[in-house]
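Participant: for reference, the sequence and a predicted model appear below.
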Amino acid sequence: MSKQNDPWEDVVGESLESRVRDLHAAPLTLDAVKGSARAIRRRRRAVAAGSVLAAAAVVLPVAVLGVGGLGDDAPDQPAASDPATPTDGGSTGADTRTRAYLQGTTLHRYDGSTVSLAERYDSVVDLGTGVLVTSRDEQGNLLLATLVDGEVESEERVLDVPVVNGSATAVVVDADRTLQVSGTVVSTPLSESEPAAPEQRRPVRLDRNDYVTALSPECQVDAATCPVYVQGAGGAAVVDAFNGERTPVPDAIEVVDVSRDGMAAVLTSYEGEQSCWAVRDAATGAEAWASCESSLFAFSPDGRHLSGTHPYQDGLGNAWLAIIDADTGRETARYTPPSGVVATSAWEDDEHLLAVTVSDDGWQLVRVGLDGEGEVLATDGASADAFPAPFVLEAAS
């Protein structure tokens, strides 16, 4: 006896098929595609929050790629250097970076070496002895793989891409929401290593709606505590990864980064097209400054500057990348790509940011100085809806 089709399955299937067909029939340009308004930056979650339907996961990058804040007034800024001629295979210039990144299936490591990988991944963390990467399976589940010499050594399901602070890496394992922390120079999770005080350390499981947003600089392999900042249903909190102690962060929706001298970049409010932020002492809560002029991304390694952009973010692209004085909150420079938007960015060192830009002409990897000037390091002619992106930065914002 033949099996009858479920009418609901037919409707869902026809809807998805129609969406995919329409996308292929009418390619979208950066000027035409507008993502949903998002006041809270959540690129990591955009990568992690995939649909259970593989087809939906495939069309997501096209549907959400947009141009953010193009109507904002911007001060005059130094022009970017002349870009390299784009090529489909990519062209690489000077490479003095200290941050790992992926260029297609090529891994560029901290030490300057490169490793050819068997496939492309959508996030990367260089541990030193190994490399963490994430990708999606056919069901849309996020998988975290540990690579050694470019080969997959282990793989498990996780709920978000790893978050790093330069000395430690945290990720939430999917099976039971266990918070797993590893050192960036070792491959063994702390939960599996011999702790200094066994009675004070136990597997820590996060709440159902928690996502890791930042690690305190205090979180070290040999430290007594490991403060991990999470965003949950009740706002921001800090959880000790060694004993599970949870403390709410007052008047904070999200803590996006903590500098090595203990200052925290905090989202305090958002409404419509406006978001407000503050820089506070992470230990005492004392506020250094607050502003509703810019969204905040990450502190430079020396803690003197912050990266950011306009307070209203639309889709997964930003019209410009701001460099902000961490002591005063004053914007000191701004990089605006000659075309397209800034997709992601990350601090390369104390004086440079790496930025991935995308336009209808393809993708570029750009080094941005504290003066706002950009140097194109590599180009790729992939379409704007490519996923994973041709360039993937470690600890990208």
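Facilitator: Right, received. Where do you want to start?
Participant: alpha carbons only for contacts and neighbour counts from here, please
Facilitator: OK.
Participant: what does the longest helix anywhere in the chain rub up against?
Facilitator: As assigned by DSSP state H, the longest helix anywhere in the chain is helix 7-25. Under the criterion Cα atoms under 8 Å, 6 or more residues apart in numbering, residues 55, 56, 59 lie in contact with helix 7-25.
Participant: okay, buried residues for stretch 369-379 please.
Facilitator: 369, 370, 371, 372, 373, 374, 375, 376, 377, 378, 379 (16 or more other Cα atoms under 10 Å).
Participant: neighbours of the residue lying closest to the first one once chain neighbours are set aside, how many?
Facilitator: The spatially closest residue to residue 369, leaving aside those adjacent along the chain, is residue 352, at 4.7 Å (Cα to Cα, 6 or more residues apart in numbering). Each residue near residue 352 was counted by other Cα atoms under 10 Å, and the total is 21.
Participant: A helix includes residue 55, no?
Facilitator: Yes: assignment of residue 55 by DSSP: H, G, I helix; E, B strand; the rest coil places it within a helix.
Participant: got a list of what the residue nearest to residue 369 touches?
Facilitator: Contacts of residue 352 (Cα under 8 Å, 6+ apart): 367, 368, 369, 370.
Participant: ok, so what distance separates the third one from residue 327?
Facilitator: Taken as Cα to Cα, to the nearest Å, the spacing of residue 369 relative to residue 327 amounts to 19 Å.
Participant: could you do residue 131 as well?
Facilitator: Counting by Cα to Cα, the gap from residue 131 to residue 327 is 34 Å.
Participant: the helix or strand just after the longest helix of the chain packs against which elements?
Facilitator: Next in sequence after helix 7-25, counting helices and strands by DSSP states H and E, comes strand 37-38. Counting contacts by 3 or more Cα pairs under 8 Å, 6 or more residues apart in numbering; DSSP states H and E, strand 37-38 packs against strand 313-314.
Participant: distance between the strand it packs on and the chain's centre?
Facilitator: 15 Å (Cα atoms, centre = their mean, to the nearest Å).
Participant: which one of the contacts of residue 352 is nearest to residue 153?
Facilitator: Here the nearest of the contacts of residue 352 to residue 153, counting by Cα to Cα, is residue 367; it sits at 32.4 Å.
Participant: OK, contacts around the closest one?
Facilitator: 352, 353, 354, 355, 374, 375, 376, 377.
Participant: and the strands in the stretch 51-200 of the chain?
Facilitator: 101-103, 106-108, 114-116, 123-126, 131-136, 142-148, 151-157, 163-164, 168-173, 178-183 (DSSP state E, counting those that start in this stretch).
Participant: and here is the other one:
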Amino acid sequence: MNQTPLEDQVQDALHRRVDPIQHSPLTVTDVRQRARRIQRRRTVAAGAAVAAVLAIAVPVGLTLTGPAQRSEVPPATEPPTPRASGTVLVDPRSAEVVDSVDVPLLDVDGPSLITPDRTLDLPTVFDTLTPYLDGWVGVTMDEGTGTLQFLDADLAVEDSGGPTGGLVVSPDGQRIAWSEYTGSQWQVVLADPSGGAGWVYTKFPPAPQDHIVVPVGFVAEDEVVVRAYDDSTSTTTYTAGGDEPVEVPGLLQVDAASPATGVVAGLTESTPGRACSAVVDGLARTGTPAWETCDHRLGPFSPTGRYVVGTDPMADGNGSPRITLLDAATGEEVVDFEAVVPRRTVGGFWSQVAWEGDEALVVRMFVADDDYHIMRLGMDGSVQRIGIPSAGASGLKVAVPS
């Protein structure tokens, strides 16, 4: 089966995670001094230039690193999106082919930022990228090692940080958060990308660098949920947003969070042949599940918190044979998508996806011999295959999977 140029390019679009970091440390003093230097050097004219870029680079439904543009998240009481019933078959061979998708892409080989309307050259390959002040902040990866980078309005690297466990943005785009290693401990930084409020630091107890702290997502306006590794396999869930982290009980590993509803989702049981997940209150911190399931691995939530993604809890390296969209309040199945895979072959959906508002998912589908497709799955049951021609680019990925 022949692939379109985009499908050749997006081989790693929705399944890469930030790995443990091993660069030299960035101290609190360094960060503050660099932030002040950056702010002093930037001008009103540069801000106007970025405003023009953002009109193109931040499409409806997703920011560069998150699931919504900078506007208020619609309340959960809004009428639901029209949705399909039963099981929807996803066959890339017969799906409608479209030439655009409201998900910004990062060209790994370019490197560049590609939107439906414009391509912007980048100074290096980025794993994540989001607007910050009148410039940008992102994470670069090098063989599993990540570094925080501050860019100016022209997308030139203006300052470099140190080890980071990742970067996340709130659904409304009003807050961003990243983790960093100071040389003796991990800390999480919450920042206002407009510069209207100071940074907030949450410090973790002294620990080796490989006890990495990974931001997962915002659980409130000024609180982010993180996964802190105690060793190579064991994790603890915390919220960060004050001086010290606060533990969230009830999960073996947190996989997703929703600031719209204040809940988190993750694993509660993982044994050979069985894996169960639950949704718990990330702010009350009682550890009592709102609901549990052993039929799905949960996360991520849609921007309004109305839906949550479910995949096969026993999915292997070939992906999940199904993606099910669940009611996040009850766990009830809403729409079920099943991958159509030719007989005597393997394939499925990869577990990471990107939300386009509450209306659709952009997912990576794998079929047999390295045959990849990027699919858009609508809540209304629509199935589309993304086929954007991108001259000269051979390695695209979504700016950040949800």
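Facilitator: Sure, I can see it. Everything numeric in this text was worked out from a predicted model, so none of it was measured.
Participant: returning to what we had before: of the buried residues of stretch 369-379 of the first structure, which is the nearest to residue 95 of the first structure?
Facilitator: residue 377 (7.5 Å).
Participant: counterpart of the closest one over in the second structure?
Facilitator: Here residue 377 of the first structure is matched to residue 386 in the second structure, going by TM-score structural alignment.
Participant: for residue 395 of the second structure, see how far away its match is.
Facilitator: Distance from residue 386 of the second structure to residue 395 of the second structure, by Cα to Cα: 15 Å.
Participant: show me where the second structure has helices.
Facilitator: Counting by DSSP H, the helices of the second structure are 5-9, 28-41, 44-57.
Participant: and the ones you listed: which comes nearest residue 335 of the second structure?
Facilitator: helix 5-9 (25.0 Å).
Participant: over in the first structure, find the residue span that closest one aligns onto.
Facilitator: Using TM-score structural alignment, helix 5-9 of the second structure finds no match anywhere in the first structure.
Participant: picking up where we left off before, out of the strands of the stretch 51-200 of the first structure, nearest to residue 337 of the first structure?
Facilitator: Comparing those by Cα to Cα, strand 101-103 comes nearest, at 19.5 Å.
Participant: need the contact list for the residue nearest to residue 177 of the first structure when sequence neighbours are not counted.
Facilitator: Among residues not flanking residue 177 of the first structure along the chain, residue 205 sits closest, at 5.3 Å (Cα to Cα, 6+ apart). Residue 205 of the first structure is in contact with 176, 177, 178, 179, 244, counting by Cα under 8 Å, 6+ apart.
Participant: how far away is residue 205 of the first structure from residue 219 of the first structure?
Facilitator: 17 Å.
Participant: cool, residue 348 of the first structure as well?
Facilitator: For residue 348 of the first structure relative to residue 219 of the first structure (Cα to Cα), the value is 21 Å.
Participant: who's more crowded, these two?
Facilitator: residue 219 (26 against 22).
Participant: residue 149 of the second structure is in contact with residue 132, isn't it?
Facilitator: No: look at residue 149 of the second structure against residue 132 with Cα atoms under 8 Å: they stay out of range, at 11.0 Å.
Participant: before we move on, back to that, could you flag which of the contacts of residue 205 of the first structure are buried?
Facilitator: 177, 178, 179, 244.
Participant: derive a ChimeraX selection command for the buried subset of the contacts of helix 7-25 of the first structure.
Facilitator: For the buried members of the contacts of helix 7-25 of the first structure, the matching ChimeraX selection, counting by 16+ other Cα under 10 Å, is:
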select :55,56,59
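Participant: now tabulate the contacts of helix 7-25 of the first structure in a markdown table and tack on distance to residue 259 of the first structure.
Facilitator: Shown next, in a markdown table, are these (distance: Cα to Cα, whole Å):
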| residue | distance to residue 259 of the first structure |
| --- | --- |
| 55 | 39 |
| 56 | 37 |
| 59 | 36 |
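Participant: how many neighbours does the counterpart of residue 292 of the second structure in the first structure have?
Facilitator: Mapped onto the first structure by TM-score structural alignment, residue 292 of the second structure lines up with residue 290. Residue 290 of the first structure: 18 surrounding residues under other Cα under 10 Å.
Participant: list the contacts for residue 349 of the first structure?
Facilitator: So residue 349 of the first structure contacts 97, 98, 99, 300, 301 (Cα under 8 Å, 6+ apart).
Participant: the third one is in contact with residue 348, isn't it?
Facilitator: Looking back up the chat, that one is residue 99 of the first structure. Yes: counting by Cα under 8 Å, residue 99 of the first structure does reach residue 348; the two are 5.5 Å apart.
Participant: look up how far residue 180 of the second structure lies from residue 164 of the second structure.
Facilitator: Residue 164 of the second structure is 4 Å from residue 180 of the second structure, by Cα to Cα.
Participant: who has more neighbours out of the two?
Facilitator: Taking neighbours as other Cα under 10 Å, residue 164 of the second structure and residue 180 compare with residue 164 leading, 33 against 30.
Participant: quick check, that one in contact with residue 141.
Facilitator: No: using Cα under 8 Å, residue 164 of the second structure makes no contact with residue 141, being 9.9 Å away.
Participant: hey, what's in contact with both of these two?
Facilitator: Joint contacts of residue 164 of the second structure and residue 141 (Cα under 8 Å, 6+ apart) are residue 147.
Participant: which residues does the residue nearest to residue 109 of the first structure when sequence neighbours are not counted contact?
Facilitator: Excluding the flanking residues, the one nearest residue 109 of the first structure by Cα to Cα, 6+ apart is residue 100, at 4.7 Å. With contact set as Cα under 8 Å, 6+ apart, residue 100 of the first structure has these partners: 107, 108, 109, 110, 124, 125, 126, 393, 394.
Participant: rebuild the strands of the stretch 51-200 of the first structure as JSON lines, extending it with distance to residue 340 of the first structure.
Facilitator: Output for the strands of the stretch 51-200 of the first structure, formatted as JSON lines (distance: least, Cα to Cα, whole Å):
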{"stretch": "strand 101-103", "distance to residue 340 of the first structure": "19"}
{"stretch": "strand 106-108", "distance to residue 340 of the first structure": "24"}
{"stretch": "strand 114-116", "distance to residue 340 of the first structure": "29"}
{"stretch": "strand 123-126", "distance to residue 340 of the first structure": "22"}
{"stretch": "strand 131-136", "distance to residue 340 of the first structure": "26"}
{"stretch": "strand 142-148", "distance to residue 340 of the first structure": "28"}
{"stretch": "strand 151-157", "distance to residue 340 of the first structure": "34"}
{"stretch": "strand 163-164", "distance to residue 340 of the first structure": "27"}
{"stretch": "strand 168-173", "distance to residue 340 of the first structure": "32"}
{"stretch": "strand 178-183", "distance to residue 340 of the first structure": "37"}
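Participant: nearest to residue 42 of the first structure, of those strands?
Facilitator: Across the strands of the stretch 51-200 of the first structure, closest to residue 42 of the first structure is strand 163-164 (Cα to Cα), at 12.6 Å.
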